[in-house]
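Asks: Okay, predicted coordinates and the sequence, questions at the end:
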Amino acid sequence: MDRTELARRILERLDEITGRSESVPEERLEETVFRRLDQAGKIVSAIQKYLPKRVTDKILANPEGVKVEGERRQVTVLFGDMSGFTSMSETMDPEQVVEVINKYFDTMVDIAERYGGHIDKFMGDALMVLFGAPVAHEDDPLRACLAAIEMLEAMDRFSVELKMDLAMSIGLNTGEVVALNVGSKGRMEYSVIGDGVNLAARLEKVATARQCVIGENTYRQVKGKIKLKKLKPVMVKGKS
C-alpha cells in the first residue's frame, strides 16, 4: 500500500468516527490527514479535562458504544464549600475574584486527586468530589477523610496568605449510589446520584466553618484510624 492509499484510508476512517465527510484532492491528502489528526488530539485533550481517564479511555476504545447506563457503586462523596467569599466578592474586581477562586480550586483539586478522588463538579465556590467512582480503592472512606483534613488546613493557610477571613466546611458520606453518564444527546457528563449524595450535601450544611462532618457509614469505616469527635445528634432534611 503506497502513502497516498494509506492516507486516503486513514481519512475515510476519521470521517466514519466524526460523521464528517471531506472531499480532498490527492495532492492534499497527507496534509489533510495530519491536520485532522492534530484536531482530534486537541479534542481528546479537551475532553480529558472534563471526564476521568477511565471514562475517556472507554469512549475512545468504542465511540459508538457510549450509552446512558448506570452501575451501582459504594462511594464516599465529599461536598466542600468556602464560606465568607460570596459576600466579599461583591466588593472585589472581577479579575481578583477569578484569581482567588481558581487558586482555591487548584489547591483543593490537587489534594483530592492525590488521595484518589475524582472531581465531580464545581458549584460557585463549592465542589463535589467522589472517592470510589469511577475508580475504587479499599480505603476510599479513609482517603476522603484524610483529603478533607488536608483541605481544611490548606484553606486556613490560604486565608492567611490572602489576608481574607475565609474558611471551609465539608460534609462526607459513604453509601451506595448510581454512577452513570447522564445528559442529552448533545452533552453528557459522568456523575453519581442517590440518597448517599444528598446526605453528604446536607452534612456539609450542618458543618460549621473549619469543620468536617461525616455520616454514620463513613464513621464505621474510619473509626480508630483518625481522630474523631462525636457531635450531638442533628436532624437533616429527608432523614428521621
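Replies: Nice, thanks for sending it over. Numbers count the residues shown, from 1 in each chain.

Asks: Only C-alpha atoms from now on, for both contacts and neighbour counts.
Replies: OK.

Asks: So for the protein, the centremost residue is which one?
Replies: For the chain, the residue nearest the mean C-alpha position is I119 (1.8 Å; CA atoms, centre = their mean).

Asks: Now that residue. Nearest residue, chain neighbours left out?
Replies: Excluding the flanking residues, the one nearest I119 by CA to CA, 6 or more residues apart in numbering is V129, at 4.6 Å.

Asks: Need the three-state assignment for the residue nearest to the centre of the chain.
Replies: strand (DSSP: H, G, I helix; E, B strand; the rest coil).

Asks: show me what contacts it?
Replies: Contact partners of I119, counting by CA atoms under 8 Å, 6 or more residues apart in numbering, are V109, A112, E113, L127, M128, V129, L130.

Asks: Give me the buried positions along the helix of greatest length in the chain.
Replies: Ranked by residue count under DSSP state H, the longest helix found in the chain is helix 140-162. Residues 140-145, 147-149, 151-152, 154-156, 158 are the ones in helix 140-162 that count as buried (16 or more other CA atoms under 10 Å).

Asks: I'd like to know which of those residues is nearest to R72.
Replies: R72 has its nearest neighbour among the buried residues of helix 140-162 in D140, at 15.7 Å by CA to CA.

Asks: And here is the other one:
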Amino acid sequence: MFLEKYCPDPTVLTAALHDELRVQTLHEGQALCSGSEEADCLWIVEEGLLQVMAGGPIARRERGEIIGEMAFLRGAPGSLPVRGNDVVAAYRSKVWRIDRSTIDALAGETRALWYETVARALVAKLDEASLQRASQARDLNRGDRAIARLVCPEGVQATSAILLNGAEAIPPVKRMAVIWFSDLSGFSAHSEGRDAVEVGATLRRLTDPQVEEIQRSNGQVDKHMGDAVMAFWLCPDAPRLSKGVAGATRAALEAARRVQAAAAEASAPVGIRIGLHLGEVSVGDFGGGDRIAFTIVGQPVNEAARYEQFKPDTQQSGGRVRVSDAVFELLPNDVRASFLPSPVEFFDKHRKRFVAFLSSN
C-alpha cells in the first residue's frame, strides 16, 4: 500500500525490501520509539494507529504510512541518525520493520528510487502539517477573538502573560483609574412582556454607542450587567490621568447623546445615567475556583456606582452624566462647559457624603 501510493516503480522496491521485512506487534500505549534515541530502522504501518507525540499527540500514522524515515535525513552527513519524537500505539497495532542496514545497502537506481519515494511521502506529510497549522491558526484566531469579547484588553494581556510564563494566577496590582458605570433607566419596564429577540436587539442598539465611545477614548469595558455597563481607564501617571479623565468624560457625554437619539428612533421611553469617578483600585484576577474574573475592585469602584445611581430632584434639569468632584477638578475648560456650574450633594445609605457635577442635558 505504501509503495503503490508513493513509489514510481513499486515492483523494484518490493523486490529489494521484501526479504528484510519483519512484523512488530504493539499493544495499546506501547512506545514504538523515543525521541533523541539512535535510529536503527524505520517502519510502515500494517494495521492500527500510531501517534507521534510532543507533549501530546501531534500527528497520527495509519495503515500504509511510513514512520521514522526522517531520522535518516536528520543531522550532518555521516552523523548517526537520531529520532525526533516519541511514537506510541494508540491501540493494538502492527508495523513492518525495515532495518537501517537494508536501506544503506541499496545501490544505484534502487537507492535513488527509495529516496524519491521517501521524498514523496515527506511532501504528503508536509502538506498535512500545513493544513493542520492553518486549522490551528484559525482556531487560535477564533479563540483570541472570543477572549477579547469576554475580557477587557488588560485582562487579555495579563492572561497571555501567565500562559507564556506558566504562572497559576494573574497577580493584582494597584493603579489609578477612571471608573465608568452606566445604566439604561426605564429599560426593564420597557422590556416587560416584549419578545426576547426584540429586547436583545433594542438593548444592543442602546449599548453599542456606549461601547464604541468607551473604546474610541481608549477605555476598557469591564463587563455588561443586564442593561448596565462598567468600564475603566487605567492611568498610572499624571499625564495619563488627565488624558483619561478628559477622554472618559467626553465619551460619556457623546454616548449619552447617542443613546438618547437611538432610544427616540426606537420609540423606547428609556434614558441613561452615567457616573464617573476616579481613585486607586486593585486590578487583577478576582475570580474563584477555576474561573477567571479579571476586573478592578476597591472603594472608588463602589463610589463610582453611587454617582450613576444618584437620582436628581425632579426640578433639576439634565444630569445624564454625573461626575465626581475629583473628576471635575481635572477636566479641561471646554469639557467643564458641558456641566452645570454648581455641584449637588447626596448621601448613600451609610450617610457618606458625595459631591457631583451634573451634565447640562
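Replies: Structure received. Everything quoted here is computed from the prediction, not taken from an experiment.

Asks: residue in structure 2 matching the residue nearest to I119 of structure 1?
Replies: Using TM-score structural alignment, the partner of V129 of structure 1 in structure 2 is A231.

Asks: was I right about its match contacting N218?
Replies: No - using CA atoms under 8 Å, A231 of structure 2 makes no contact with N218, being 10.5 Å away.

Asks: Looking at these two, which one has more neighbours?
Replies: A231 (25 against 17; other CA atoms under 10 Å).

Asks: For G288 of structure 2, see how far away the counterpart of the residue nearest to the centre of structure 1 in structure 2 is.
Replies: Alignment note (TM-score structural alignment): I119 of structure 1 maps to V221 of structure 2. As judged by CA to CA, to the nearest Å, V221 of structure 2 and G288 of structure 2 stand 21 Å apart.

Asks: Kindly report the same for G193 of structure 2.
Replies: Taken as CA to CA, the span from G193 of structure 2 to G288 of structure 2 is 35 Å.

Asks: Count the residues that sit near the nearest residue to A89 of structure 2 once chain neighbours are set aside.
Replies: Leaving out its chain neighbours, the residue that sits closest to A89 of structure 2 by CA to CA, 6+ apart is L50, at 4.4 Å. Close neighbours of L50 of structure 2, defined as other CA under 10 Å, add up to 30.

Asks: What separation do you get for L50 of structure 2 and T110 of structure 2?
Replies: From L50 of structure 2 to T110 of structure 2 the distance is 28 Å (CA to CA).

Asks: now do R133 of structure 2
Replies: Distance, R133 of structure 2 to T110 of structure 2, using CA to CA: 34 Å.

Asks: out of these two, which sits in the busier spot?
Replies: T110 (16 against 12).

Asks: max-length strand in structure 1?
Replies: strand 167-183 (DSSP state E).

Asks: Pull up the aligned stretch in structure 2 for the very next helix or strand once past that strand.
Replies: Sequence order places strand 188-193 as the next helix or strand after strand 167-183 of structure 1, per DSSP states H and E. Taking TM-score structural alignment as the measure, structure 2 aligns residues 292-297 with strand 188-193 of structure 1.

Asks: neighbours of the residue nearest to R72 of structure 1 when sequence neighbours are not counted, just the number please.
Replies: Sequence neighbours aside, V178 is the residue nearest to R72 of structure 1 in space, at 4.5 Å (criterion: CA to CA, 6+ apart). The number of residues packed near V178 of structure 1 is 19, by other CA under 10 Å.

Asks: so V178 of structure 1 touches V75, yeah?
Replies: No - using CA under 8 Å, V178 of structure 1 is not in contact with V75, being 9.3 Å away.

Asks: returning to what we had before: a strand runs through the match of V129 of structure 1, doesn't it?
Replies: Yes - assessed by three-state DSSP, A231 of structure 2 belongs to a strand.

Asks: what about it, distance to L206 of structure 2?
Replies: 16 Å.

Asks: now D104 of structure 2
Replies: From D104 of structure 2 over to L206 of structure 2 the distance is 74 Å, taken as CA to CA.

Asks: Which residue of the two possesses the greater neighbour count?
Replies: Shown here are D104 of structure 2 and L206; by other CA under 10 Å, L206 has more neighbours (27 against 9).

Asks: Skipping its backbone neighbours, what lies nearest the aligned partner of L331 of structure 2 in structure 1 in space?
Replies: In structure 1, L331 of structure 2 lines up with V222, judged by TM-score structural alignment. Of all residues not flanking V222 of structure 1 in the chain, L142 sits nearest, at 5.7 Å (CA to CA, 6+ apart).

Asks: mind listing what the one you found touches?
Replies: Q221, V222, K225.

Asks: List the buried residues in stretch 114-127 of structure 1.
Replies: For stretch 114-127 of structure 1, by 16+ other CA under 10 Å, it's Y115, G116, G117, H118, I119, D120, K121, A126, L127.

Asks: just how off-centre is that stretch within its chain?
Replies: Stretch 114-127 of structure 1 sits 5 Å away from the centroid of its parent chain (CA atoms, centre = their mean, to the nearest Å).

Asks: Repeat that for stretch 156-176 of structure 2.
Replies: With CA atoms, centre = their mean as the basis, stretch 156-176 of structure 2 stands 14 Å off its chain's centre.

Asks: can you map out the strands along the stretch 51-200 of structure 2?
Replies: 56-61, 66-67, 86-89, 93-99, 173-185 (DSSP state E, counting those that start in this stretch).

Asks: To which residue of structure 2 is the residue nearest to V222 of structure 1 aligned?
Replies: That one, L142 of structure 1, aligns with A246 by TM-score structural alignment.

Asks: Check the gap between its match and V221 of structure 2 for me.
Replies: For A246 of structure 2, the distance to V221 of structure 2 equals 17 Å [CA to CA].
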